[in-house]
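K.L.:
Provided below for reference: sequence and predicted model.
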Amino acid sequence: MDCDREINLRRVALAGGRHALALTAAGTRSADELAGRVRGLYAWLRLRPEQSVGLWLASGYDFLCAFIALALAGKRIVMPHQMQEGAVRLMGDHFAALITDQPVAGFAGPQWLPAQWPAACDSEPDASAFSREVELVLFTSGSTGDPAPIRKTLAELESEIATLESAFGREVQDLTVIATVSHQHIYGLLHVLLWPLARAAAFLDTPCHYPEVLASEVLRLEPAILVSSPTHLSRLPESGVFTEAAERLRVCFSSGGLLHERHARAFAALNGRAPLEILGSTETGGVAWRRQSESSLWQALPGVALATTQEQCLQVRSAHLGDPAGFTMGDKVRFAEDGRFELLGRADTIVKVEGKRLSLTELQKRLEAHPWIEEARAAVVRGRRDEIGVVLCLLPAATGRLERGGRRALNQALREYLADYFEAPLLPRRWRYVQALPRNAQGKVLAADVLSLLEERQS
């Protein structure tokens, strides 16, 4: 793909081709099959009165067909971040119909299943279908857990694909994509479906959630690309079945959170190189990248302009952000002389307890630096007396200590460790030990979930 020319995904999809596009349970689907199915669905959708359509499909191939058909028909494409009935009620005002394989009992509008779609056809959309602006609505859980709509355009996604191609096109080429993440969110949508479509690469139709399934697919499809998240990459190197497969991966992408240096090193020991981490958000799209086997600093993606506010928060401007005013992220950074930068933590993690300022991010980092702690999250529990609480995942070395000495002894040992860095009023008073931190479908730990655990007071 020539990354200097404008990308039009609707034209790419209808251009077809004999090359493999999607590897499904029912067999390989070619680009020609996609084009025919998209035309049939488009011809039907353009006659429907509903202008906003929700899209939720487990099959990446089905999802891509519906996504392109909706774009050609000029519909607003709404991507719910989950499909529980209560969540759909909260988001329901944003779409009048649903294309889904998971019907929702409480949704009043029409719901169209893939089995009900019209047959493929060869009718050609009119010229305006390829150029009209297409709006997308995605949702982010934010820090509270409530779904917040984020509006983007198809043109912005196409611009981001051009950016990714400019940065990593030589590495990914036309290799098959295997994912552990969902295409229902912007990271998976771009990396698993839309970018492969643009560069005529194939993708595995559904995510691989288990190491043995992932390993089998990597060995079958090598050399391949893995699109994953820190949640999965923290566990994969521990799986014996994944060890051989890791060597066969050409590139691994990670996004949706920060990959711990320990986990980056463990992956690099198997693959030779650490994953390519993409920093960004639903609002900004991709912002910067790094590969920790080369550097811990972040490098801006091509065409992304970065600056900082007086509070050291990262300011972003890019073509795929859309808003010329840019966007200020909640991440504090420090720039190096060469333009790369270090993440210093979230600005919104500065809290006051008993009149003293505390960075929850610093507290979490101090805990994670301790040889007993795998992951840590901190929060303020408000009440008659505000208290700092922490939720911790222990490394194996500390699990036996917890069983032998009990939680009180472990709490006290960690308090004594933290006392070297923080004043007494800022030391945790509530401690929860869990096997895994609570994460949403995007692999993020929400502040509301951490607080909920801490409010179930056990110590």
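P.N.:
Now that the structure is in, tell me what you want to look at. The structure displayed is predicted, hence computed values, not measured ones.

K.L.:
C-alpha from now on. contacts and neighbour counts both.
P.N.:
Noted.

K.L.:
so what's the residue count around residue 100?
P.N.:
Close neighbours of residue 100, defined as other CA atoms under 10 Å, add up to 20.

K.L.:
ok, it touching residue 110?
P.N.:
No - contact criterion CA atoms under 8 Å: residue 100 and residue 110 do not qualify, at 10.3 Å.

K.L.:
how about the helices in the stretch 351-459 of the chain?
P.N.:
Secondary structure of the stretch 351-459 of the chain (DSSP state H, counting those that start in this stretch): helices at 360-368, 396-405, 407-418, 447-455.

K.L.:
deepest in the core, which of those is it.
P.N.:
Sort these by mean neighbour count, taking mean count of other CA atoms under 10 Å, and helix 360-368 sits at the top with a mean of 20.

K.L.:
which one, of the helices of the stretch 351-459 of the chain, ends up nearest to residue 290?
P.N.:
helix 360-368 (19.7 Å; CA to CA).

K.L.:
packing partners for that closest one?
P.N.:
strand 341-346, strand 373-381 (3 or more CA pairs under 8 Å, 6 or more residues apart in numbering; DSSP states H and E).

K.L.:
now with 10 Å?
P.N.:
strand 341-346, strand 350-353, strand 373-381, strand 387-394, helix 407-418 (3 or more CA pairs under 10 Å, 6 or more residues apart in numbering; DSSP states H and E).

K.L.:
show residues contacting that helix.
P.N.:
With contacts defined as CA atoms under 10 Å, 6 or more residues apart in numbering, helix 360-368 is touched by 260, 344-351, 359, 369, 373-380, 388-394, 414-415, 417-418, 421-422, 426-428.

K.L.:
before we move on, back to that, got the helices and strands packed on helix 360-368 as a markdown table, with distance to residue 213 columns?
P.N.:
Formatted as a markdown table, the helices and strands packed on helix 360-368 follow (distance: least, CA to CA, whole Å):
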| stretch | distance to residue 213 |
| --- | --- |
| strand 341-346 | 34 |
| strand 350-353 | 42 |
| strand 373-381 | 26 |
| strand 387-394 | 26 |
| helix 407-418 | 37 |
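
K.L.:
thought residue 16 was touching residue 32, still the case?
P.N.:
Yes - the criterion here is CA atoms under 10 Å, and residue 32 meets it with residue 16 at 4.2 Å.

K.L.:
that older thread, just the buried members of the contacts of helix 360-368?
P.N.:
260, 345-347, 349, 359, 373-380, 388-394, 414-415, 418, 426-428 (16 or more other CA atoms under 10 Å).

K.L.:
what about versus this one:
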Amino acid sequence: MPSSADAPRTLGGLLAAAADRWPDRPAVEQGGVRLDFADLHWQTGRAAARLAAAGAGPGATAVLLFDNTPDCVVAFLAAARTGTRLVPAEPGATLTQLTTLAAGADGPVLIGRAERLAALDAAGSWPGPVVETDGLPQAGPADRPAPAEPGGDAPFLHQFSSGSTGAPKAAVHTQHNLVQGALIYRTTFGYGPADTVVAAVPLLHSFGMVAGLVTSLLTGARLVLLGRFTPGRLLGELHRTGATVLVATPLACDLLARSAGAAAAAGPLALRLCLSSGAALHPATAERFAERFGVRVSQVYGCTEAGIIASRQPEPAAGPGPEGAPAPAGDVGRPTPGVEVRLVDETGADVAAGAEGLLLVRTPAMFLGYLDRPGTTAEVLRDGWYRTGDLARLDGAGRLHLIGRKDTFVNVGGKKVNPVEVEQVLLGHPLLAEAVVWGEDLPDGGQRVRATVVATGPLTAAELGAWCRKRLQPHQVPGGVEFAAALPKSSSGKIRRAEVAAAAGDRSRTYDHGGTRS
């Protein structure tokens, strides 16, 4: 298995090495379709030739409607082989959204499954070539050679952030960045050819792409794609495949644990590792998962720009039962191998040991910058250090504790309120499943704390106000509460905080502490 010094620098290089070492081992499967590493390598070469003939290549841009299917994995790897600049897109994106993602590109290539392209009427509306993933390796002349392997340091991936706190931006990564991220996962979590990895997250986002797909290519692990998520389907796949690694969101972990009443009848799972990212892992979810499956969830903290930053892995158990204890709120573990962190004050000076500060990170998997945003790039990327926007502290054991995001703090009469702290108090209520807190701008220029919550039973805003007043200072207590059936999320499970705030501001019906839930 290659070390960091001799690992290939491209995705094509990883795939070629895997096909040489494990040709007959299953590489990727979903819904009855299975490709071994030799098949995946062959199909990727043929698909790359087809994409190159359609206009993909160095200097070109392609947009991939990235479903969690083997044919989309082939298309993704084929695009990498051509050296094109690739934009992974949500499979359900509209034509307007896709056009925005490809803005500025000359004749961009649109790649997707036939049924989705037909639903978009892409053939008649897209300003460039349209290529179906269905049967892509078999399309075109049989004797057309695959393009030459590109360099690993050229811009490759235009990966848009979730936009959970504002407008999304495209973080530009090289193929070498992705390989470096996979090396960190391998070192941290011990992936190997004996593992079967079930990806219950979208491959189009950083977590699923690197923790699921690229790390499996690097290590020879078998990757199983879930497709459409339901707790029952996920549990069935974990049993059917004998999965040893689960890549999921906190919500998926929670739903899986809650619906696993029949798990004992089906026998124990073979899971040795569950990785969770995309949102904070609530201690109650971690505890419930450990009780059901005998495995503690390892929380992964990272971002689109830098990849994995830290992970909280289970500590040795003090007695019988699952290893370790659930993480305290905000504890995201220790920085992963190869990742450096700094905490600085507003002037950029390092803070004292144990003090809170702005979190800066430096990692081999770092992005190049934001697409067409040199000013924004210069603000957040200085001397190789990325300013995450998170406030954090390091404890004496080297564990990283997230305090919140500086740009989401609410200014109440000159006092700063951390939304994360208020959310944690709200989520302690036994009848709340989800909560998001933000600052509402007032006519006098100040702000007040607002919250939108998802309840699991009858509950009033007055009752929530009383709950918060016992646990928070007066200026921290939400001055308005709105109940919702669900909160808007990205496909990676992250709550879209800005969207919640905007929607609440547009509604005429709101709830104050005297209101009730209808």
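P.N.:
Cool, got the structure. Treat the numbers as computed from the prediction; the structure is a model and nothing was measured.

K.L.:
buried ones in stretch 126-146 of the first structure?
P.N.:
For stretch 126-146 of the first structure, by 16+ other CA under 10 Å, it's 129-130, 133-141.

K.L.:
out of those, which sit inside strands?
P.N.:
Among those, the members found in strands (DSSP state E) are 135-140.

K.L.:
need those residues in JSON lines with distance to residue 3 of the first structure, can you?
P.N.:
Converted to JSON lines, these look like this (distance: CA to CA, whole Å):
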{"residue": "135", "distance to residue 3 of the first structure": "23"}
{"residue": "136", "distance to residue 3 of the first structure": "23"}
{"residue": "137", "distance to residue 3 of the first structure": "26"}
{"residue": "138", "distance to residue 3 of the first structure": "26"}
{"residue": "139", "distance to residue 3 of the first structure": "29"}
{"residue": "140", "distance to residue 3 of the first structure": "29"}
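
K.L.:
which of those lies closest to residue 221 of the first structure?
P.N.:
Among those, and counting by CA to CA, the member closest to residue 221 of the first structure is residue 138, at 31.3 Å.

K.L.:
can you find the partner of the closest one in the second structure?
P.N.:
By TM-score structural alignment, residue 138 of the first structure lines up with residue 159 in the second structure.

K.L.:
its match contacts residue 178, doesn't it?
P.N.:
No - with contact defined as CA under 10 Å, residue 159 of the second structure does not reach residue 178; the gap is 11.7 Å.

K.L.:
which residues are in contact with both of these two?
P.N.:
With CA under 10 Å, 6+ apart, residue 159 of the second structure and residue 178 have common neighbours 206, 367.

K.L.:
just tell me what residue 193 of the first structure corresponds to in the second structure.
P.N.:
Alignment note (TM-score structural alignment): residue 193 of the first structure maps to residue 213 of the second structure.

K.L.:
so is that match in a helix, a strand, or just coil?
P.N.:
In three-state terms, and counting by DSSP: H, G, I helix; E, B strand; the rest coil, residue 213 of the second structure is helix.

K.L.:
now for it: which residues touch it?
P.N.:
So residue 213 of the second structure contacts 27-28, 73, 182, 197, 199, 203-204, 207, 221-225 (CA under 10 Å, 6+ apart).

K.L.:
where does the helix or strand where residue 111 of the second structure lies end up in the first structure?
P.N.:
For residue 111 of the second structure, the host element (DSSP states H and E) is strand 109-112. Aligned using TM-score structural alignment, strand 109-112 of the second structure spans residues 97-100 in the first structure.

K.L.:
how many neighbouring residues does residue 337 of the first structure have?
P.N.:
Residue 337 of the first structure: 7 neighbours (other CA under 10 Å).

K.L.:
how near is the equivalent of it over in the second structure to residue 334 of the second structure?
P.N.:
Under the alignment (TM-score structural alignment), residue 337 of the first structure pairs with residue 396 of the second structure. For residue 396 of the second structure, the distance to residue 334 of the second structure (CA to CA, to the nearest Å) stands at 11 Å.

K.L.:
equivalent analysis for residue 60 of the second structure, please.
P.N.:
Using CA to CA, residue 60 of the second structure is found at 39 Å from residue 334 of the second structure.

K.L.:
max-length helix in the first structure?
P.N.:
helix 154-172 (DSSP state H).

K.L.:
which part of the second structure matches the next helix or strand after it?
P.N.:
Per DSSP H and E, helix 154-172 of the first structure leads on to strand 176-179 as the next helix or strand towards the C-terminus. Aligned by TM-score structural alignment, strand 176-179 of the first structure corresponds to residues 196-199 of the second structure.

K.L.:
just to revisit the earlier point, out of the helices and strands packed on helix 360-368 of the first structure, which comes closest to residue 87 of the first structure?
P.N.:
Of all those, strand 373-381 sits nearest to residue 87 of the first structure, with 25.1 Å by CA to CA.

K.L.:
which residues in the stretch 51-200 of the second structure form helices?
P.N.:
70-82, 95-101, 114-120, 122-125, 175-189.

K.L.:
out of the ones you listed, deepest packed?
P.N.:
Neighbour counts (mean count of other CA under 10 Å) averaged over each of the helices of the stretch 51-200 of the second structure peak at helix 70-82, with a mean of 26.

K.L.:
onto which residues of the first structure does that helix map?
P.N.:
On the basis of TM-score structural alignment, helix 70-82 of the second structure is assigned to residues 61-73 in the first structure.

K.L.:
for residue 150 of the first structure, what is the corresponding residue in the second structure?
P.N.:
Looks like residue 150 of the first structure aligns to residue 171 there (TM-score structural alignment).

K.L.:
how about the contacts made by its match?
P.N.:
157-161, 304-306, 366-373, 377.

K.L.:
now which of the residues you listed would you call buried?
P.N.:
For those, buried by 16+ other CA under 10 Å: 157-161, 304-306, 366-370, 377.

K.L.:
need the strands for the stretch 151-300 of the first structure, in chain order.
P.N.:
Secondary structure of the stretch 151-300 of the first structure (DSSP state E, counting those that start in this stretch): strands located at 176-179, 203-204, 224-228, 249-254, 276-281, 285-290, 299-300.

K.L.:
which other helices and strands does the second one contact?
P.N.:
It stands for strand 203-204 of the first structure. Strand 203-204 of the first structure packs on strand 20-24, helix 60-72, strand 176-179, going by 3+ CA pairs under 10 Å, 6+ apart.

K.L.:
nearest to residue 402 of the first structure, out of these?
P.N.:
The nearest among those, by CA to CA, is strand 176-179 at 36.1 Å.
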